[in-house]
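> Structure of the sequence below:
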Amino acid sequence: MAQAIPAVTESGQPILILKEGTSQTRGREAQRNNITAAKIVAEIVRTCLGPKGMDKMLVSSFGDVTVTNDGATILKEMDVQHPAAKMLVETAKATDQEVGDGTTSVVILAGALLERAELLIDKNVHPTIIVDGYAKAADKALELCGEVSEAISPTDKETLKKIAMTAMASKLVSENKEYLADIAVEGVLQIAQKTDEGYRIDIGDIKIEKKSGASITDTKLIRGVAIDKEVVHAGMPKRIEKAKIALLNCPLEIEKTEFDAKIHIESPEQMKAFLDEESKILKEMVEKIRKAGANVVFCQKGIDDMAQHFL
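Okay, the predicted model is just below:
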């Protein structure tokens, strides 16, 4: 067994072995580097905030172009390497996942707090004291938010609509924000579940399907499920009310045997009998689905042309 030799000097100081091109900073310099990195991220999205916020053009390594002023989208597309900047980006992502908005404000606020913290550090205020002060300020801010906030009833659609419109005021869809706000509010109310603690909403219950080529005003709310697939037969309906769905993990076709088999057909009558038997088997499969009461079938495997006809 090999014994590890600790990398320390005679005085007990550790010896750090770093990769080529790596630099190490400590103390006040490290603090400044971290604050500067976070401030740079905040500065990038600062001009996107508010009704007069400007758009950014993002070009990926593959040449894909995205024009947006959404902070979450901008930060998601950025290739950030600095640990402090990465932490700020992750904070924005967490805000987007939990709240769905406010990512730009979070990053700008964090950058401003760090900028003020840098001034206090220059005055030799210990970082622990600064953190404690910010924690007390956060508690006070939450207390004031509780005092000035108003409870909104789910039946007050007009107020809910105004709230939804504020999230779109600075987006590319701002011209159609009233139309989209109506759809958004109606969609959320459809999935709201009343509990003892209030209303529970799982935004994952809403699926957004995007198609290019139409106008924003062609956006519709579907009270059901939209499947982005083609029907197997042109004569099948594309809209089903009160659907009873069968999910099949097996093929609706005659499966080949696992071993080689040869069938000798010597007359047209035998050929007809063979085809009739295949048709009978497929018809029995479809009949079982029909007796189960299903009027929509999703099949992961193949569907024979004859089975499509019977369906």
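> CA atoms for contacts and neighbours, from now on please.
OK.
> what about the helices in the stretch 101-250 of the chain?
Ranges of helices in the stretch 101-250 of the chain, per DSSP state H, counting those that start in this stretch, are 103-122, 127-148, 157-166, 177-191.
> Adding distance to residue 237 and mean neighbour count, write those helices out as a markdown table.
As requested, these are exported to a markdown table (distance: least, Cα to Cα, whole Å; neighbours: other Cα atoms under 10 Å):
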| stretch | distance to residue 237 | mean neighbour count |
| --- | --- | --- |
| helix 103-122 | 43 | 18 |
| helix 127-148 | 52 | 11 |
| helix 157-166 | 34 | 16 |
| helix 177-191 | 25 | 18 |
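> among those helices, which is nearest residue 232?
In terms of Cα to Cα, the element of the helices of the stretch 101-250 of the chain nearest to residue 232 is helix 177-191, at 29.9 Å.
> looking at it, residue 170 is touching residue 53, isn't it?
Yes. Between residue 170 and residue 53 a contact is recorded at 6.6 Å, counting by Cα atoms under 8 Å.
> want to put them side by side, so please do this one too:
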Amino acid sequence: MPEGSSRVLGRDAQRMNILAGKVLAETVRTTLGPKGMDKMLVDGLGDIVVTNDGVTILKEMDIEHPAAKMLVEVAKTQEDEVGDGTTTAVIIAGELLKKAESLLDMDIHPTIIAMGYRQAAEKAQEILSVISIDAEDRETLMKVAMTAMTGKGTEKAREPLAELVVGAVKQVEDDGEIDQDHIKIEKKDGATIDDSQLVNGVIIDKEPVHPGMPKKMEDARIALLNSAIEVKETEVDAEIRITDPAQMQAFIEQEEQMIRDMVNKIADAGATVLFCQKGIDDLAQHYLAKAGIMAVRRVKKSDMEKLARATGATVVSNIEDLSIDDLGLAGSVAEKKISGEAMIFVEDCKDPKSVTLLIRGSTQHVVDEIERAIEDAIGVVAATIEDGKVVAGGGAAEISIAKGLKEYADTISGREQLAVNAFAEALEVVPKTLAENAGLDSIDALVDLRAAHEKSLYMGLNVFTGEVTDMYRAGVIEPHRVKKQAIQSAAEAAEMILRIDDVIASTGAGKEPDMGDMGGMGGMPGGMPPMM
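Here you go, the predicted model:
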């Protein structure tokens, strides 16, 4: 091995990796549930992020340990696939590693533990399917959205925000498929959360290019152009020789005429509003203003696609090809000032397949956290519509699965039985953590939950009252996909980390490796990962 490399073998490697996973899980654990606390993350430039969103915390932290990075991947996958449940996935993975450590101390081989975990994960998915309920009515979607947003700084306006989210997702649904990219989120501070609104159309963070253009257009006919409105330059280097002032004048007039023809083509097609992906020449702006056309330039490609889906317009590459059939329709296109900044509102579109959520809040940090809550809510509502299955929240699903796994463990012979039991106990970390974060006694809460599950599968912990209640009646519901993905990802990550018995780290020439420090404080150099 080259100089500067380091190697950790056998039990030391396993202990080091498990410790890193446990420390990472402990870091995000306090953020779980309605009573979860927030983290303040400060980067090298002094920028601040205040959040209790698991994946945001892990992305912002500067994590160096390889095993800890694997758990960050779990959170990212959860975020990409479902949009919520990132903290749950990480703390389950951390707990699985913690339980595995006890089994390793009993001289059980890591391969046997991994095999038991795999069997348990498969059985957990079967139990999850049994305890899930078919539902995708609007009332259920509202409850799912509110559950996802609880504890994320949106408490005061949970219901109106859930209404906006469900309305947005329903609007962009296309034959049961939902592309979340078609829901645009615009955020502006300087108002209350209650001022947030759903726009049946698109908000463009731009203003008309010329002060002489109309500020508002009713029953707008919209043209979308992705080429510049200016005189094209030659593809090759060219030189024009002018020997007479009259020729110069004729040349300038010819350029003006070309621009005028372009504007006339847009006006003749019947367009009253123009969105251009590229530039608009100063002279063209003047002629467009004279023609009474509202024009916006340098619109992002993603916004052009959203405008096309919302208004029914076709994006045209060549002005010569523009016709009345390419135009889209909107009830109103208007320039509005939001927090002192001009924005174009394209509203009242007929059955738009792209909509915009305008998020308001008192400060930038508040708006950012509301945006994260809204994104989680959009993800869970979309998952519920696509799958049509939900499970009880408040730790009810985890307790049900744990109970089923313990019964299943009794049917297995061999050492895998211990791993299946450990998997069942690891899942109980979710209700246990919910209780701890609410200031309740976690052992009492677990005992009460287990007793209640002898009678009903849907009993979970109400963290506001400290009592065990029926989660369906309380309206605490989560999509089946959130739990499915969290358990699957956590189990696979834990298995992969357990199977590692040799960590070889090679560093650049002359650079001392950090592997010697990895055993301390979860294997993150200097203890907690540097956040400043």
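> intersection of neighbour lists for residue 170 and residue 53 of the first structure?
Common contacts of residue 170 of the first structure and residue 53 (Cα atoms under 8 Å, 6 or more residues apart in numbering): residue 69.
> And these two? Which one has more around it.
residue 170 (22 against 16; other Cα atoms under 10 Å).
> give me every residue that touches that one.
So residue 170 of the first structure contacts 49, 50, 51, 52, 53, 69 (Cα under 8 Å, 6+ apart).
> Give the aligned equivalent of the first one in the second structure.
For residue 49 of the first structure, the aligned residue in the second structure is residue 32 (criterion: TM-score structural alignment).
> By neighbours, which of the contacts of residue 170 of the first structure wins?
Comparing those by number of neighbours (other Cα under 10 Å), residue 69 comes first, having 22 neighbours.
> Skipping its backbone neighbours, what lies nearest that one in space?
Ranked by Cα to Cα, 6 or more residues apart in numbering and with sequence neighbours excluded, the top spatial neighbour of residue 69 of the first structure is residue 55, at 4.4 Å.
> For residue 118 of the first structure, state which of the contacts of residue 170 of the first structure is nearest.
So of these, ranked by how close each gets to residue 118 of the first structure (Cα to Cα), first place is residue 49, at 23.4 Å.
> how near is the closest one to residue 89 of the first structure?
16 Å (Cα to Cα, to the nearest Å).
> Now name the helix or strand holding the counterpart of residue 37 of the first structure in the second structure.
Matched by TM-score structural alignment, residue 37 of the first structure corresponds to residue 20 in the second structure. Using DSSP states H and E, residue 20 of the second structure sits within helix 10-29.
> Superposed on the first structure, what's the mean shift for that helix?
When the first structure is overlaid, helix 10-29 of the second structure sits 0.4 Å from its aligned residues on average, using mean Cα distance after the TM-score superposition for the first structure.
> What is that helix packed up against?
helix 66-81, helix 86-105, helix 480-498, strand 502-505 (3 or more Cα pairs under 8 Å, 6 or more residues apart in numbering; DSSP states H and E).
> Would you mind telling me which of those is nearest residue 406 of the second structure?
Per Cα to Cα, nearest to residue 406 of the second structure of these: helix 86-105, 14.8 Å.
> Quick one, which of the helices and strands packed on helix 10-29 of the second structure gets closest to residue 143 of the second structure.
Once those are compared by Cα to Cα, helix 480-498 is nearest, at 13.8 Å.
> Shouldn't residue 31 of the second structure be within a strand?
No. Going by DSSP: H, G, I helix; E, B strand; the rest coil, the assignment for residue 31 of the second structure is coil, not a strand.
> Just to check, it is in contact with residue 40?
No. The criterion here is Cα under 8 Å, and residue 31 of the second structure misses it with residue 40 at 11.6 Å.
> residue in the first structure matching residue 57 of the second structure?
Looks like residue 57 of the second structure aligns to residue 74 there (TM-score structural alignment).
> quick one, what contacts its match?
When the contact criterion is Cα under 8 Å, 6+ apart, the partners of residue 74 of the first structure are 45, 56, 58, 68.
> Out of those residues, grab the one that's most surrounded.
Busiest of the contacts of residue 74 of the first structure [other Cα under 10 Å] is residue 45, holding 24 neighbours.
> picking that back up, how about the match of residue 49 of the first structure, what does it touch?
Residue 32 of the second structure neighbours (Cα under 8 Å, 6+ apart): 52, 87, 88, 433, 434, 437.
> Out of those, which is nearest to residue 293 of the second structure?
Each of the contacts of residue 32 of the second structure was checked against residue 293 of the second structure using Cα to Cα; the closest is residue 52, at 46.4 Å.
> show me what contacts the closest one?
31, 32, 36, 37, 38, 39, 152.
> now those in CSV, with distance to residue 366 of the second structure?
Shown next, in CSV, are the contacts of residue 52 of the second structure (distance: Cα to Cα, whole Å):
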residue, distance to residue 366 of the second structure
31, 17
32, 19
36, 16
37, 15
38, 12
39, 13
152, 10
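> Go through those and name the one nearest residue 409 of the second structure.
Proximity of the contacts of residue 52 of the second structure to residue 409 of the second structure was ranked by Cα to Cα; the top entry is residue 32 with 28.5 Å.
> Geometric centre of the first structure: which residue is closest?
residue 97 (7.5 Å; Cα atoms, centre = their mean).
> Could you check which residue of the second structure pairs with that one?
Per TM-score structural alignment, residue 97 of the first structure is aligned with residue 80.
> counterpart of residue 165 of the first structure in the second structure?
By TM-score structural alignment, residue 165 of the first structure lines up with residue 146.
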